[in-house]
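Participant: sequence and computational prediction follow.
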Amino acid sequence: MGLYEGIKDVAKVLQQADNIPLYQQLLDLSTQALELQGEVARLKAENAELKRQKDIESKIQRHDEPIVTLIDSDVIYCAHCWDNEKKLIQVSTNEWNGQFVCPHCNFNGIYSRDINNEYLKRIAPRGPRIKII
């Protein structure tokens, strides 16, 4: 028998016995019991979320660049979102210049120094751009 059914049975007996003060006490207690059940459910959900975050946290791999990845994964996530909100937000990368931008917080930076250095070498000016006459 569940809590709700037990309270219902006791309430029926008290109502038949015409004991109004005890019946009112039972109603108050049943309200408190339902509130406690809701609180337990909320705490269980919060506990599950904290366990999930702790599990992810144990798999986080930090880099010199402002990004994080999960161990054994090449997916790049925003270190800013992880540090501030504990959210893994996949960043948009530009493989041409080694830069990234987070679609959630707009944080941006360089995810690959090697690619970025190669890019800078390719676009570096090779002499003056303005022809002096």
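Facilitator: Yep, it's here.
Participant: every contact and neighbour count from this point should use C-alpha atoms.
Facilitator: Will do.
Participant: so residue 102 touches residue 89, yeah?
Facilitator: Yes: using Cα atoms under 8 Å, residue 102 is in contact with residue 89, at 7.2 Å.
Participant: which residues do those two both contact?
Facilitator: residue 78 (Cα atoms under 8 Å, 6 or more residues apart in numbering).
Participant: contacting residues around residue 105?
Facilitator: Counted by Cα under 8 Å, 6+ apart, residue 105 has contacts residue 81.
Participant: how far is the helix or strand encompassing residue 84 from where the chain is centred?
Facilitator: Here residue 84 sits within helix 79-85, counting by DSSP states H and E. Here helix 79-85 shows a centroid-to-chain-centroid distance of 9 Å under the convention Cα atoms, centre = their mean, to the nearest Å.
Participant: buried set for it?
Facilitator: Buried residues in helix 79-85, defined by neighbour count with 16 or more other Cα atoms under 10 Å: 79-82.
Participant: now, among those residues, which is nearest to residue 112?
Facilitator: Using Cα to Cα, the shortest approach to residue 112 within those belongs to residue 79, at 14.4 Å.
Participant: alongside the first one, take a look at this:
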Amino acid sequence: MGIYDAAKDAAKVLKEAGKIDEYQKILDLIDDLFEKRDRIEKLQKDNVHLKKQLETQENYFFENNSYWHKDNKDGPFCSRCFDKSKDLIRTIPTYINSNFSKCPECKNTVNFTGKEDPSISFQEENFDPYSPI
């Protein structure tokens, strides 16, 4: 017999005996127990969520504008999405042999190699911002 059943049985006995004040106290106790149970369930869910976030942070590292898995160097994952909401969104290369990748979720583009991309380099003295590429 659980605490809820015992409280309900006590309330029933008190009601039948005409002890309304005591009966009301038992009903208040039952309400309080339900509120506490709901609070405990919410805290347990929050705890699981925080443990997952901590585990994720411990298993990934930041390098070259992206997140990577520590064990198998899996990645790159979007740094914006990870920093904002701990979402691991894999970025996609912008084109073949590119040093840049783009997040399909937030559209953030980063150089994930740390190297200069020769396909977009230019010489400053000949640079014309209005010319087509």
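Facilitator: Good, I have the coordinates. Since the model is a prediction, treat every value here as computed from it, not as a measurement.
Participant: export the buried residues of helix 79-85 of structure 1 to JSON lines and tack on distance to residue 4 of structure 1?
Facilitator: Converted to JSON lines, those look like this (distance: Cα to Cα, whole Å):
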{"residue": "79", "distance to residue 4 of structure 1": "47"}
{"residue": "80", "distance to residue 4 of structure 1": "46"}
{"residue": "81", "distance to residue 4 of structure 1": "43"}
{"residue": "82", "distance to residue 4 of structure 1": "42"}
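Participant: tell me who's in contact with residue 88 of structure 1.
Facilitator: Counting by Cα under 8 Å, 6+ apart, residue 88 of structure 1 touches 77-78, 81-82.
Participant: any idea which of the residues you listed is closest to residue 6 of structure 1?
Facilitator: Distances from residue 6 of structure 1 to the contacts of residue 88 of structure 1, taken by Cα to Cα, are shortest for residue 82, at 46.1 Å.
Participant: leaving out sequence neighbours, find the closest residue to that closest one.
Facilitator: residue 88 (5.7 Å; Cα to Cα, 6 or more residues apart in numbering).
Participant: have a look at how far, on average, the helix holding residue 84 of structure 1 is from structure 2.
Facilitator: Taken over the aligned residues, the distance from helix 79-85 of structure 1 to structure 2 averages 1.5 Å (mean Cα distance after the TM-score superposition for structure 1).
Participant: and that helix, what does it pack against?
Facilitator: Judged by 3 or more Cα pairs under 8 Å, 6 or more residues apart in numbering; DSSP states H and E, helix 79-85 of structure 1 is in contact with strand 67-70.
Participant: what sits up against the strand it packs on?
Facilitator: 56, 59-62, 75-80, 111.
Participant: hey, where'd the helices end up in structure 2?
Facilitator: Here structure 2 has its helices, by DSSP state H, at 3-16, 20-59, 79-85.
Participant: return the set of buried residues in the first one.
Facilitator: Along helix 3-16 of structure 2, these residues count as buried under the neighbour rule (16+ other Cα under 10 Å): 7-8, 10-11, 14.
Participant: make sure residue 22 of structure 1 is actually in contact with residue 13.
Facilitator: No: applying Cα under 8 Å as the test, residue 22 of structure 1 and residue 13 come out as separate, 10.6 Å apart.
Participant: count the residues that sit near residue 103 of structure 2.
Facilitator: 21 (other Cα atoms under 10 Å).
Participant: cool, and residue 95 of structure 1?
Facilitator: Using other Cα under 10 Å, residue 95 of structure 1 has 13 other residues around it.
Participant: which ones are touching the nearest residue to it once chain neighbours are set aside?
Facilitator: Of all residues not flanking residue 95 of structure 1 in the chain, residue 115 sits nearest, at 7.6 Å (Cα to Cα, 6+ apart). By Cα under 8 Å, 6+ apart, residue 115 of structure 1 lies in contact with 95-98.
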